[in-house]
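A.B. asks: Quick check, what structure comes out for this input:
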Amino acid sequence: MADEPGRWIRRYRAAPDAAVQLVCLPHAGGAASYYRPMAMALFPSVEVLAVQYPGRQDRLDEPCSGDFAELTERTLAAVRPALDRPVALFGHSMGSLLAFELAKRLEGEGAGPLALFASGGRPPDRPVRHSSRPVTDEELISEVAALEGTDRRLLDSEDMRVLFLPALRADYRTMATYRFDGTRLSCPLVSLTGDGDHLVTSDDAAGWAGHTTGGFDLHVFPGGHFYLTDRWDAVAEVVTRRLGAQVPTGTG
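C.D. replies: Predicted structure coming up:
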């Protein structure tokens, strides 16, 4: 079955007159709906295309991906037909690596993004490697709870665990297959992080500078790994400011 854009892309606030599209890639265990606030904050100047990975929410009946290269190619194949304006990429945590790989492929096709926003992620040469040993549900839940990005009621609900944990485990397996080939981007790269993120240090966030020959900016916000949850407007301002400077004259 082909990967139609309609199965992968969520437009929570369509903006057909926006000059730029922003493709947003979720974190491990995450879903497209995480970016609903981003879509609202950027409307109407930027149209957010939030990616829905297989195996979660309305795609629960589909198997999760277990291979990073496969996920990259399937995401690109699904996203490409939805792009009809200049595009930028935004990824959080695992999504930052996926955004990086998509940017590489788009640049290779001569359709490189205006910018890459890498949020809450380590750079490609030192990605997060989750434990390869089997872990219990309780261990996994404790790890997720420590990142303070998931509602505790969700983690405490047995019914919700059944829906949530398989996708998280699959994404961890997917992350373990990531391999960096040394390629650098030519587009501007913006790294964003929380000052209390124990998973991605400020040095990690700054390390993205070596992965582009374009301009680089680093923005540090108050908060932990999921600093975005309380900072959507501030993050949207960073995005808008960068893309306002990058949109070609006459676009839109």
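A.B. asks: make it CA atoms for all contacts and neighbour counts henceforth
C.D. replies: Fine.
A.B. asks: how about the helices in the stretch 51-200 of the chain?
C.D. replies: Using DSSP state H, counting those that start in this stretch, the helices of the stretch 51-200 of the chain run over residues 68-79, 94-108, 137-146, 152-156, 158-176.
A.B. asks: residues contacting the spatially most central residue of the chain?
C.D. replies: Central residue of the chain (Cα atoms, centre = their mean): residue 91, 2.2 Å from the mean position. Taking Cα atoms under 8 Å, 6 or more residues apart in numbering as the criterion, residue 91 is in contact with 24-27, 97-99, 117-119.
A.B. asks: ok so, going back, would you format the helices of the stretch 51-200 of the chain as JSON lines with mean neighbour count and distance to residue 215 included?
C.D. replies: Shown next, in JSON lines, are the helices of the stretch 51-200 of the chain (neighbours: other Cα atoms under 10 Å; distance: least, Cα to Cα, whole Å):
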{"stretch": "helix 68-79", "mean neighbour count": "18", "distance to residue 215": "24"}
{"stretch": "helix 94-108", "mean neighbour count": "22", "distance to residue 215": "15"}
{"stretch": "helix 137-146", "mean neighbour count": "13", "distance to residue 215": "33"}
{"stretch": "helix 152-156", "mean neighbour count": "13", "distance to residue 215": "39"}
{"stretch": "helix 158-176", "mean neighbour count": "18", "distance to residue 215": "27"}
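A.B. asks: wait, which of the ones you listed is closest to residue 228?
C.D. replies: Residue 228 lies closest to helix 94-108 among those, at 13.6 Å (Cα to Cα).
A.B. asks: close enough to count as contact, residue 14 and residue 45?
C.D. replies: No - the pair residue 14 / residue 45 is not scored as a contact, 10.7 Å apart, by Cα atoms under 8 Å.
A.B. asks: returning to what we had before: out of the helices of the stretch 51-200 of the chain, which is closest to residue 213?
C.D. replies: Smallest distance to residue 213 across these (Cα to Cα): 12.4 Å, for helix 94-108.
A.B. asks: please give me the structure for this one as well, since I'd like to look at both together:
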Amino acid sequence: MSGAPSPWLRGLREGAQARARLVCLPHAGGSASFFRPWLAHLPGDIDFLAVQYPGREERFNETHIPCLASLAEHIAHALLALPARPLLLFGHSMGAALAYAVGLRLEAAGLGAAHVFVSAHPPPHRQPSSDLHRQDDAALIADILRQDAEAAGLWANPQLRALFLPTLRSDYQAIETWRPARLAPLAAPIDVLLARDDAEVSLDQARAWADLTAHPPDIRLFDGDHFYLKQQPRPVIHHLLQRTAYLQGDSV
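C.D. replies: Predicted coordinates for the structure are as follows:
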């Protein structure tokens, strides 16, 4: 990155001759490190960045931001400071909502994404109401374990639970309280990635992303549950590259 790097973006790989930039936005409670395994499966001429929300990893001592609109504003500002390059946005779960919100802000600035991928989340106008961020710790943890049983060890540890619960609660507040007064369509294509056994979003909800883009969304089903992409990064990345035709360049 040119100039001082933004704390909002972790550069997992960057090169002067990159053909495109892939920016990934994590789920509620997630961090930039979640996407590090993707490095092994991406072509070398794609810059790869992950968004780092405050309150985790190297930003652990920073104040959480429990407002999705504010998060989107900060992320868009950081992306607009980068050298111009074809941009792919990929957001998982809460990150999907953020990818849409960030995409709108980039387009308003005249530097929209080439393609937006939303994973494992309904569009904002089809998101069910919930208030888990107001409930006790047990209810919040139970919701996480319902989606990701592999995380049981982390949440069973009292010290780790005390460290990570404030971050998780803040993220839940951000997504649960995000109710935009007006939903504008993106000029960029929106594609949807969905797991067959994900109880968080239905196929009908996934189809409703069509309301927020001028392009018919492609909906791709993967085996697995809400965190399907942890088990199969290669097929997910291959799908992203296919859908963008590797930005109209080489085949994949």
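A.B. asks: Could I get the TM-score for this pair?
C.D. replies: Put the two chains on top of each other and the TM-score (TM-score structural alignment, normalised by the length of structure 1) is 0.90; 246 aligned residues with a Cα RMSD of 2.0 Å.
A.B. asks: that older thread, compare the helices of the stretch 51-200 of structure 1 and give me the one nearest residue 54 of structure 1.
C.D. replies: Taking Cα to Cα, helix 158-176 is the member of the helices of the stretch 51-200 of structure 1 nearest to residue 54 of structure 1, at 8.6 Å.
A.B. asks: same for the closest one, what does it pack against?
C.D. replies: helix 152-156 (3 or more Cα pairs under 8 Å, 6 or more residues apart in numbering; DSSP states H and E).
A.B. asks: Please pull up the equivalent of residue 81 of structure 2 in structure 1.
C.D. replies: Correspondence of residue 81 of structure 2 to structure 1, assessed by TM-score structural alignment: residue 81.
A.B. asks: rewinding a little: now flag whichever of the contacts of residue 91 of structure 1 is closest to residue 225 of structure 1.
C.D. replies: Nearest to residue 225 of structure 1, judged by Cα to Cα, of the contacts of residue 91 of structure 1 is residue 119 at 9.1 Å.
A.B. asks: list the contacts for that closest one?
C.D. replies: With Cα under 8 Å, 6+ apart, residue 119 of structure 1 has these contacts: 90-93, 96, 191-193.
A.B. asks: Find the nearest non-adjacent residue to residue 227 of structure 2, please.
C.D. replies: Nearest residue to residue 227 of structure 2 in three dimensions, chain neighbours excluded: residue 148, at 6.7 Å (Cα to Cα, 6 or more residues apart in numbering).
A.B. asks: okay, now residue 112 of structure 1: neighbour count?
C.D. replies: Number of residues near residue 112 of structure 1 (other Cα atoms under 10 Å) recorded here: 20.
A.B. asks: Not counting its neighbours along the chain, what's nearest it?
C.D. replies: Distances taken as Cα to Cα, 6+ apart place residue 106 nearest to residue 112 of structure 1, at 4.8 Å, with adjacent residues excluded.
A.B. asks: rewinding a little: out of the contacts of residue 119 of structure 1, which are shared with structure 2?
C.D. replies: Contacts from the contacts of residue 119 of structure 1 that recur in structure 2, judged by both residues aligned by TM-score structural alignment, their matches' Cα atoms under 8 Å, are 90-93, 96, 191-193.
A.B. asks: that older thread, farthest-separated two in the contacts of residue 119 of structure 1?
C.D. replies: Greatest spacing in the contacts of residue 119 of structure 1, by Cα to Cα: 90 and 193 (12.8 Å).
A.B. asks: which SS state does residue 7 of structure 1 fall under?
C.D. replies: Look at residue 7 of structure 1: counting by DSSP: H, G, I helix; E, B strand; the rest coil, its state is helix.
A.B. asks: which residue in structure 2 lines up with it?
C.D. replies: For residue 7 of structure 1, the aligned residue in structure 2 is residue 7 (criterion: TM-score structural alignment).
A.B. asks: In contact with its match, which residues?
C.D. replies: Applying Cα under 8 Å, 6+ apart, we find residue 7 of structure 2 in contact with 52, 59.
A.B. asks: And residue 209 of structure 2, by the same measure?
C.D. replies: 122-123, 190, 192, 217.
A.B. asks: From those residues, pick the one nearest residue 71 of structure 2.
C.D. replies: Taking the contacts of residue 209 of structure 2 together and measuring to residue 71 of structure 2 by Cα to Cα, the closest member is residue 123, at 17.4 Å.
A.B. asks: The closest one maps to what in structure 1?
C.D. replies: Alignment note: residue 123 of structure 2 maps to residue 123 in structure 1; criterion TM-score structural alignment.
A.B. asks: what about residue 225 of structure 2, which SS state?
C.D. replies: Secondary structure for residue 225 of structure 2, judged by three-state DSSP, is coil.
A.B. asks: try the one 10 residues further on
C.D. replies: Following three-state DSSP, we place residue 235 of structure 2 in the helix state.
A.B. asks: ditto for the one 3 residues further on
C.D. replies: Secondary structure for residue 238 of structure 2, judged by three-state DSSP, is helix.
A.B. asks: Now do it: how many residues are near it, please.
C.D. replies: Residues near residue 238 of structure 2, counting by other Cα under 10 Å, number 14.
A.B. asks: Residue 203 of structure 2 versus that one, what's the distance?
C.D. replies: Distance, residue 238 of structure 2 to residue 203 of structure 2, by Cα to Cα, to the nearest Å: 22 Å.
A.B. asks: likewise residue 223 of structure 2?
C.D. replies: According to Cα to Cα, residue 223 of structure 2 and residue 203 of structure 2 sit 14 Å apart.
A.B. asks: ditto for residue 183 of structure 2
C.D. replies: Distance, residue 183 of structure 2 to residue 203 of structure 2, by Cα to Cα: 20 Å.
A.B. asks: Next: residue 122 of structure 2.
C.D. replies: 9 Å.
A.B. asks: The two: which is more packed in?
C.D. replies: Using other Cα under 10 Å as the criterion, residue 122 of structure 2 and residue 203 rank with residue 122 on top: 26 against 15.
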